[in-house]
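Q: Sequence first, predicted model second:
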Amino acid sequence: MNSLLSGFRELVRGEKLMAYDDPRALGTSLSLEEAVPLVTAFAGQLAARHGVRMLVLKGPQAAADGLRGPRSSYDADLLVDPSQLDLFVEALGRAGWTTRPAPGFPMLLPPHSVSLSHPGWSVDIDLHWNWPGFLMLEADAFEILWNRRRRVQLAGAPIDVPSRADAALILALHVLRESRNLTQVRRRAAEYQFLVEAVNADPSTRALVRDYARELNAEQTANPFLRALGFTDFEQPSADAEYDQHLQAWLLHQASDHAVAGWVHELSRAPLWRKPLVAVHAVFPSPQALRAADPFIGAGPWQLARGWWRRTRRGLRTAASARKALQRTTELHAS
């Protein structure tokens, strides 16, 4: 591992992963515990070289902060200054990273990140320009988080991370956003309980989480977390139309068991003449869209058919409940 770190520092200084004769020999042979810190450190150094403001989210630092138990991350979560997103994506592209194609399916929440992969690494970079749950302008939310940042060491390189209280709020919003999703329910529930107990054990962090949630317009989105911390008095939601729209999108997403809810919502909003077209696209997406939505689908028509059936079966199983949940959430939000 020490030799890998030494080689990685040379790689960072050279700014090109392709400096190795065979980059796969470095990245794909590593475990997740080794690869994620190295890729994160590389991204931090690349951002610094290009003057890009970037914060590292979740990952190994969450465990170092005592906000999550040790476990493997599957990607490097980064939050970049929204105004510098294109600049950083271009810099990553010159280092061999390519943007994963998006399926283009309807979503309940607006786009907030892009995933990048590299042929020499077994982990992705998940590059965010916004963190769902902060119901304010993306640039304003980043500025607030950036002004409270910390500098820590990861894989022998300095990186910027949010304050501990901001990190706790970010983790809570991540869990709450997917609280009804059918995958990894037990793990998320255990991590959420761990987070609540960790924050409650630190009175200063607990108080800051409440203050920061208010400052970042996250009192409503983080409401269950704040109540679990013992807070009960909250400001009334803003009457601003844009805030109201984003809050409703959050609540709709949170109430959904499966990604099929995006299609159900799209179908409900479509004019009568367009509904059949939406339904056909939902049931029979293009092969490119299907593979973008499920990168684990193998090559060949048989693997594609199996992937389509898995998706269709999940959709049929959850479509009715998704429709009811969306209708119930819309009615509650309107009342």
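A: Ah, there it is.
Q: from here on, contacts and neighbour counts on C-alpha atoms
A: Noted.
Q: ok, residues contacting stretch 77-96?
A: 15-18, 43, 46-47, 50, 52-59, 98, 118-119, 125-131, 138-139, 142-143 (C-alpha atoms under 8 Å, 6 or more residues apart in numbering).
Q: could you flag which of those are buried?
A: Listed as buried from those are 15-17, 43, 46-47, 52-59, 98, 118, 125-131, 138, 142; burial here means 16 or more other C-alpha atoms under 10 Å.
Q: Presented hereafter is structure B, for comparison with structure A:
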Amino acid sequence: MTGPGPEVPAGTAAVAQNLPRAVLLRLAHGCLETIAQGAGARILHVKGEAMDPLLAEGRGTSTDCDVLVHPDDLDAFVAALRGAGWEQRTHFAAGSVFGHAATFYSRVWGTVDVHRHFPGLDRDARRTFEVLAAPGARTDLGGVACPVPDLTGQRLVMLVHAARDHMGRRARDIERAWGTATDEERSAVDALARDLGALVPIVLVTGRDELAAGGRDEHLWRAMLRDADPTAVWWARLRDARTAPAALRVLAQALRVNRDHLAIRLGHEPTPEEVRRDWWERWGRALRRTRRLLGARRAPVAVGPPRIAIATNNGDIGGGEVMLLVIADALAELGAAVTVVAPSAPGDLARRAREAGHDVAELRADGRLAWMLALAAWRIRHRRMPLWCNGLVPSLATAGLGPRIVHLHQQPSRAHRAALALARRGARRVLVPSSSVASTVPGATVLPNWTRDLALAHRTPRTAGSPPRIGFLGRLTRAKGVEDLARAVAILRADGLDARLVLAGENRFGDGAGDGAVAAALGALGDAVEHRGWVDPEEFLAEVDVAVFPSRAPESFGLVAAEAMACGVPFVVSDAGALPEVAGPEHPWIARAGDAASLAATVRRALEGLEDGSAAASAARGRQRWEKCFSPSVGRARVRRLVAGLDAPTTPPDPEDA
């Protein structure tokens, strides 16, 4: 701690302390701004009395001031503070686990936390300051026009702070900054968070956990959000260290005694003996907590019921039915006896389930109504058997009948929501594949889809001068963005890039007008389009330079994106539905849905990444994300935990434990 500054005039501190707290803090902000201007330092006033009234409503009075300082002006501002009589109580490196702030104290104005960066917004402190300051917003504090972030920036700061708040304001702050925001305002916050590298704490604190998987400092923010003890926080930091030097730095910091905090606790500068004693006590606590953590992780997990039935939505094979077979395989590998319940017509699913070695209850039914009636009758006879309803149709047919899981694979339309309210009655869990869908299904648990085991693609490097191959895998419909992709390729070719579009898939579930528009857009490309039909994803992805999944319609998941990750292929997605969620918080190539110009620009950046190495780096991160989030082993682990906890209260599974 630094010594006292210049003498304070007699009575000044006493007068200040008799002011209402809010008035004193506003005057303190004005004082700090005046000091900054005198030093030529740029600062932003954040949190507390500097907040927009919309966010501050009902929050109560703060206890101190907070300012964010431009990194280039930090030394000048700190020197000016000291010269104005502010005593330094803590130093930046020791102020917190983030090393982000130092505390200064004035006998007149109280304390100020001087931030050299803001936790969660610290990927590039200089750019973060400049982006937050760019709108030029100001608010009157103590008669001084003080620079503050605009409302979007303040929402972001409040949410990031809420992710590590231990003062009981978290729920209220999230509600004010996020719960009261419109969809447009939320999108603006998300865009700013993505731009400044703050998406991980934002999605965690707003209940969109899957978006955080694989992101920067993911485990640290998860630990903060669950108010973990200090040892768990250090372990989280160690897990987030991506290189050996980074891990060594974390360990070195963990070994050091925080002298600033020890001095505050003791009320004086610690002696060498007090530092040694604190060191031993610190590591005694850490060892005890670590033993508790390890003991909790080694606790046995129940396998689940001896038999479980899975009822299909349809008798033919679609995306939901593919996941039904994958789930059945996962349950069987975990030791459960599985019965697949399916209609006799169409009989594709029943046949595939038998070929996979599962017991099949094939009910005589042809058509949706007949299937629902047959399934309801079967369920009445087997009411005690746990039933996994793989879609809205079996969920509605068996509503209220015995122990059930309701598993939705599509975003429920407005017309389907009334049916869903009935279908979920009595269900032990309601599952959805993404946080995007969960946002429209209250109380749902996210169970992300996963792929089969896919190997890294062995691609032949593109020779100099050969045209880049842009690949699409899926249904050739307008909803999947094929028309937009064709127009984007046309834009690239008009700009002089000799790109080729390679299509794998066919036109299923399209419509007349949309089919015509897709055909016209593809026809305009002439021989620059290659149609492959339905091919194996591994084979197809090995043949393209960049894969593109530009859906217009909101995707409930985006399995093709997960397959591209597994194969280590660079890919572009649109921002439709859950596609950005699957791609991950650090994915660099996300275009606006339905916007061919945005798609063309994004594809161009991805192709440029093939030359500068960023595409290879993104593909490597994608493979790591697939291994952690969407691989078969992760899917089986999630199913095991889900079945084991069917009698527990409904809570989303923690992706950290996957």
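A: Everything's here; your move. Bear in mind that the values here come from a model prediction, so they are computed numbers and not experimental data.
Q: TM-score for this pair?
A: The TM-score (TM-score structural alignment, normalised by the length of structure 1) is 0.66; 281 aligned residues with a C-alpha RMSD of 4.5 Å.
Q: Let's see which of the buried ones among the contacts of stretch 77-96 of structure 1 end up in strands.
A: Among those, the members falling in strands (DSSP state E) are Met54, Leu55, Val56, Leu57, Thr98, Ile125, Asp126, Leu127, His128.
Q: Output the residues you listed as CSV; include the columns distance to Ala198 of structure 1.
A: Converted to CSV, these look like this (distance: C-alpha to C-alpha, whole Å):
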residue, distance to Ala198 of structure 1
Met54, 26
Leu55, 22
Val56, 20
Leu57, 18
Thr98, 37
Ile125, 27
Asp126, 26
Leu127, 27
His128, 26
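Q: just the residues you listed now: which is nearest Ala172 of structure 1?
A: Using C-alpha to C-alpha, Leu57 comes nearest to Ala172 of structure 1 of those, at 12.2 Å.
Q: now the counterpart of Gly59 of structure 1 in structure 2: how far from Pro147 of structure 2?
A: Following TM-score structural alignment, the counterpart assigned to Gly59 of structure 1 within structure 2 is Gly48. In this view, Gly48 of structure 2 and Pro147 of structure 2 are 14 Å apart by C-alpha to C-alpha, to the nearest Å.
Q: what does Met565 of structure 2 give?
A: 43 Å.
Q: Then Gly197 of structure 2?
A: As judged by C-alpha to C-alpha, Gly197 of structure 2 and Pro147 of structure 2 stand 23 Å apart.
Q: got it, and His161 of structure 2?
A: Computed as C-alpha to C-alpha, the His161 of structure 2 to Pro147 of structure 2 distance reads 19 Å.
Q: How about the contacts made by the residue nearest to Leu169 of structure 1 when sequence neighbours are not counted?
A: Spatially, and ignoring its direct neighbours in sequence, Leu169 of structure 1 is nearest to Val209 (6.4 Å; C-alpha to C-alpha, 6 or more residues apart in numbering). Shown in contact with Val209 of structure 1 (C-alpha under 8 Å, 6+ apart): Ala165, Asp166, Ala168, Leu169.
Q: Tell me who's in contact with the equivalent of the last one over in structure 2.
A: Following TM-score structural alignment, the counterpart assigned to Leu169 of structure 1 within structure 2 is Leu156. Contact partners of Leu156 of structure 2, counting by C-alpha under 8 Å, 6+ apart, are Ala177, Val189, Leu192, Ala193, Ile202.
Q: on that earlier part again, which of the contacts of Val209 of structure 1 does structure 2 keep?
A: Compared against structure 2 with both residues aligned by TM-score structural alignment, their matches' C-alpha atoms under 8 Å, the contacts of Val209 of structure 1 retain Ala165, Asp166, Ala168, Leu169.
Q: For Ala35 of structure 1, state which of these is nearest.
A: Of the kept ones among the contacts of Val209 of structure 1, the one sitting nearest to Ala35 of structure 1 (C-alpha to C-alpha) turns out to be Ala168, at 23.8 Å.
Q: Mind reading off the mean deviation between whichever strand or helix holds the closest one and structure 2?
A: Following DSSP states H and E, one finds Ala168 of structure 1 within helix 164-177. Its aligned residues in structure 2 lie a mean 0.6 Å from helix 164-177 of structure 1 after superposition (mean C-alpha distance after the TM-score superposition for structure 1).
Q: hmm, back to that, now restrict the kept ones among the contacts of Val209 of structure 1 to buried residues only.
A: Ala165, Asp166, Ala168, Leu169.
Q: you'd agree the second one is up against Asn147?
A: Right, Asp166 of structure 1. No: the criterion here is C-alpha atoms under 8 Å, and Asp166 of structure 1 misses it with Asn147 at 11.1 Å.
Q: if I look at these two, which residues touch both of them?
A: Joint contacts of Asp166 of structure 1 and Asn147 (C-alpha under 8 Å, 6+ apart) do not exist.
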